[in-house]
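Enquirer: Here is a sequence together with a model predicted from it:
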Amino acid sequence: MSTDPNLASGSGTPVPTCYRHPGRETYVRCTRCDRFICPECMRDAAVGHQCVECVAEGNRGVRQPRTTLGARASGSATPVVTYTLIGICALVYLAELASLRVVWDFMMVGQGIGRTGRMIGVAEGEWYRLVTSMFLHQRPGGGSFSITHILFNMWALWAIGPALEQVLGRWRFLALYLLSGLGGSVLLYLQAPTEGAVGASGAIFGLFAAYFVIGRRLGGQVGPIVFLLVINLVITFAVPGISWQGHVGGLVTGGVLAAAYAYAPDRVRGAVHIAAPVAVLAVLAILVAVKTAELTSGGMLL
């Protein structure tokens, strides 16, 4: 004679078991699907308990909270993009200290003659210099200025980057940073193509502009950022050897993109937030193409 473990002792009534763990007896039901659940599968609900599957299904139907500018509200989430950018700049700086060839090969220059006597620069097809230069901080001739340069830029990125990344979201913030740096390189290319430059300052000035624009939009205190901007603009034009084109180009590009982010109408906000960086990139690309055609047709050299 055999006995069925699923029958209550002394009766023919089946013992209820958890639908996910058939070997576990339980008398608690999910308040949503009415299936029996064991303590491991219970999730507290407003009334009673729900099973794991019902909780997951319910979460899929809940709208994710968003910031005023459309980014997912992530509370105290780590500013991954900000810290990654700082890390990249630090690693590249170490590479520059190891070999100045890194600077010569990736610094921003529109058109010129390299160390080996060959033509170099954006006009010669080295368009990547428009972007790579924003991660360099060592001047071609070296010098102690570089350590001050990278320390200030990374401090500024660390100070205002997390707040902007939180309110904008990661991809908007990254687009803002990269396009601001690119805007600075493009203005240098347009205005002084034979001059060389390095540094993330164009991107940083773009963040300054964005902080001001978004701060005004959200009703925050913008006095400190205005003071910081004024001081840095004075230094930009007063101290020899600083590329004002990079700073001003980044400032204007960052301000324009931030305005699109901050003042896009709610009903088309998502579309505007995608279209704005694409449009800025297209305009910058056209300006580079026009200037390149001018330089290559005119045979401009250092």
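Expert: Cool, got the structure. Numbers count the residues shown, from 1 in each chain.

Enquirer: CA only for contacts and neighbour counts going forward, please
Expert: Will do.

Enquirer: Which residue is the nearest non-sequential neighbour of the residue nearest the centre of the chain?
Expert: What sits nearest the mean C-alpha location of the chain, by C-alpha atoms, centre = their mean, is L174, with 2.3 Å. Nearest non-adjacent residue to L174, counting by C-alpha to C-alpha, 6 or more residues apart in numbering: V81, 6.8 Å away.

Enquirer: ok so, going back, so what's the gap between the strand or helix carrying the residue nearest to the centre of the chain and the chain middle?
Expert: Using DSSP states H and E, L174 sits within helix 170-191. Mean C-alpha position of helix 170-191 versus that of the full chain (C-alpha atoms, centre = their mean, to the nearest Å) differs by 12 Å.

Enquirer: Against that first model, consider the following:
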Amino acid sequence: MSEAPSTVPVCYRHPSRETYVRCTRCGRSICPDCMTEAAVGHQCPECVSEGKRSQRPARTAFGGSRVGQAAYATRALIGVNVAVIVLSALVGGTQAIAGSGGWFGLLGSGTPLTQWGEVLGYASYVPGGEVHGIAAGEWWRLFTAMFLHYGVLHLLLNMVLLWQLGRYLEAHLGPIRFTALYLLAGLGGNVAAYVFTAQNQPAAGASTAVFGLVAAAIIVNRRLKLDITTLVPLLVVNLIFTFSIRNISVAGHLGGLVVGAVVAVILAYAPAPRRTLYQAVGCAAVFILLLAAAVVRTQAILA
């Protein structure tokens, strides 16, 4: 006589394992290796995966992704700045690192890379030589200058502040909004240096963007009703530094500060309904205004 088939339920993924536990979503039998504890009962791996796909990602108070807490954008920006100065040293020699510039000789010298990418209005490198600069069609300088530095000390001062402020702001804004803030502040500072300084005066450095981050941190904290007593002295010290040290681009620092503040207001105070749209349109408007200012300056130089 043949035995009656077993009626004990088995795991749908492991048919050799008997179980009396069922997935609370799909009702399939699951063994201990396949079950994931849920708010009510247990779920199978497929239902757990489907639930994760259907969940909306967590957002910050300003609509940014929580991925910003890992500071990936801040790390990437620091990495780009470090890579650029290494490249500058490779093409310009060891004096590009330190020992040939201002600040008691601690700054580095210019290199072919800094010449190529620094803010320069309209001038030649040597008397009677070819004219270079933004007004000569070298528009990339408005962007590349924020990643160039005259030596390790120049780089270190900016990267310390970028690391401290960048991680904080990226955690609140998310990586995309934070990167937009950084780039627009840097661009704003470079445009200001182009517009308000002599056309043969070069300028470079991440300080244009970093000044924007200082202003943004103050505005974000005000929006969140958090303390700003440690940020205001930081801003004051950097402003004193800007106005008291020779050969610093005052226009670049102040331009980055103002544009960073404007972008931060757009990101922090955009109304919750359709927040992302307002933020994108506001940032795009700032970008267009900066380009318009650069075009007007170019026309004035070439007139």
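Expert: Great, that's in hand. Treat the numbers as computed from the prediction; the structure is a model and nothing was measured.

Enquirer: hmm, back to that, contacting residues for the aligned partner of the residue nearest to L174 of the first structure in the second structure?
Expert: Aligning on TM-score structural alignment places V81 of the first structure opposite A73 in the second structure. Contacts for A73 of the second structure (C-alpha atoms under 8 Å, 6 or more residues apart in numbering) come out as E170, P175, I176, F178, T179.

Enquirer: The stretch 101-250 of the first structure: helices as residue ranges?
Expert: Here the stretch 101-250 of the first structure has its helices, by DSSP state H, counting those that start in this stretch, at 101-106, 129-132, 145-168, 170-191, 201-218, 223-238, 244-263.

Enquirer: Distance from the third one to the middle of the chain?
Expert: The chain centroid and the centroid of helix 145-168 of the first structure are separated by 12 Å under C-alpha atoms, centre = their mean.

Enquirer: So which elements touch it?
Expert: The helices and strands touching helix 145-168 of the first structure, judged by 3 or more C-alpha pairs under 8 Å, 6 or more residues apart in numbering; DSSP states H and E, are helix 80-98, helix 170-191, helix 201-218.

Enquirer: Now do R172 of the first structure against A275 of the first structure, distance only.
Expert: According to C-alpha to C-alpha, to the nearest Å, R172 of the first structure and A275 of the first structure sit 11 Å apart.

Enquirer: Counting neighbours, go ahead and name the busier of the two.
Expert: More crowded of R172 of the first structure and A275, by other C-alpha atoms under 10 Å: R172, with 21 against 13.

Enquirer: Trace the more buried one over to the second structure, please.
Expert: Using TM-score structural alignment, R172 of the first structure pairs with R177 in the second structure.

Enquirer: swap in M134 of the first structure?
Expert: Alignment note (TM-score structural alignment): M134 of the first structure maps to M146 of the second structure.

Enquirer: Quick check, that match in contact with G186.
Expert: Yes: the criterion here is C-alpha atoms under 8 Å, and M146 of the second structure meets it with G186 at 5.8 Å.

Enquirer: neighbour-wise, which of the two wins?
Expert: G186 (35 against 27).

Enquirer: That one contacts T144, correct?
Expert: No: using C-alpha under 8 Å as the test, G186 of the second structure is too far from T144 to be in contact (9.5 Å).

Enquirer: Check the first structure for its longest helix and report it.
Expert: In the first structure, with assignment by DSSP state H, the single longest helix is helix 269-298.

Enquirer: dump the residue contacts of V263 of the second structure.
Expert: Contacts for V263 of the second structure (C-alpha under 8 Å, 6+ apart) come out as L181, L184, A185, A216, G282, C283, V286.

Enquirer: Quantify the burial of the counterpart of the fifth one in the first structure by counting its neighbouring residues.
Expert: Under the alignment (TM-score structural alignment), G282 of the second structure pairs with A276 of the first structure. Neighbouring residues of A276 of the first structure were enumerated by other C-alpha under 10 Å; the total is 19.

Enquirer: before we move on, back to that, could you dump the helices of the stretch 101-250 of the first structure into JSON lines and include distance to G10 of the first structure?
Expert: As requested, the helices of the stretch 101-250 of the first structure are exported to JSON lines (distance: least, C-alpha to C-alpha, whole Å):
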{"stretch": "helix 101-106", "distance to G10 of the first structure": "84"}
{"stretch": "helix 129-132", "distance to G10 of the first structure": "80"}
{"stretch": "helix 145-168", "distance to G10 of the first structure": "63"}
{"stretch": "helix 170-191", "distance to G10 of the first structure": "63"}
{"stretch": "helix 201-218", "distance to G10 of the first structure": "71"}
{"stretch": "helix 223-238", "distance to G10 of the first structure": "79"}
{"stretch": "helix 244-263", "distance to G10 of the first structure": "71"}
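
Enquirer: Of the ones you listed, which is nearest R29 of the first structure?
Expert: Closest approach to R29 of the first structure among those is made by helix 145-168 (40.6 Å; C-alpha to C-alpha).

Enquirer: returning to what we had before: minimum distance to R72 of the first structure: which of the helices and strands packed on helix 145-168 of the first structure has it?
Expert: Evaluated over those, closeness to R72 of the first structure peaks at helix 170-191, with 9.4 Å, by C-alpha to C-alpha.

Enquirer: for the closest one, which positions count as buried?
Expert: Neighbour counts using 16 or more other C-alpha atoms under 10 Å place 170, 172-190 of helix 170-191 of the first structure among the buried residues.

Enquirer: Format the helices and strands packed on helix 145-168 of the first structure as CSV; extra columns: distance to E124 of the first structure.
Expert: As requested, those are arranged in CSV below (distance: least, C-alpha to C-alpha, whole Å):
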stretch, distance to E124 of the first structure
helix 80-98, 23
helix 170-191, 13
helix 201-218, 23
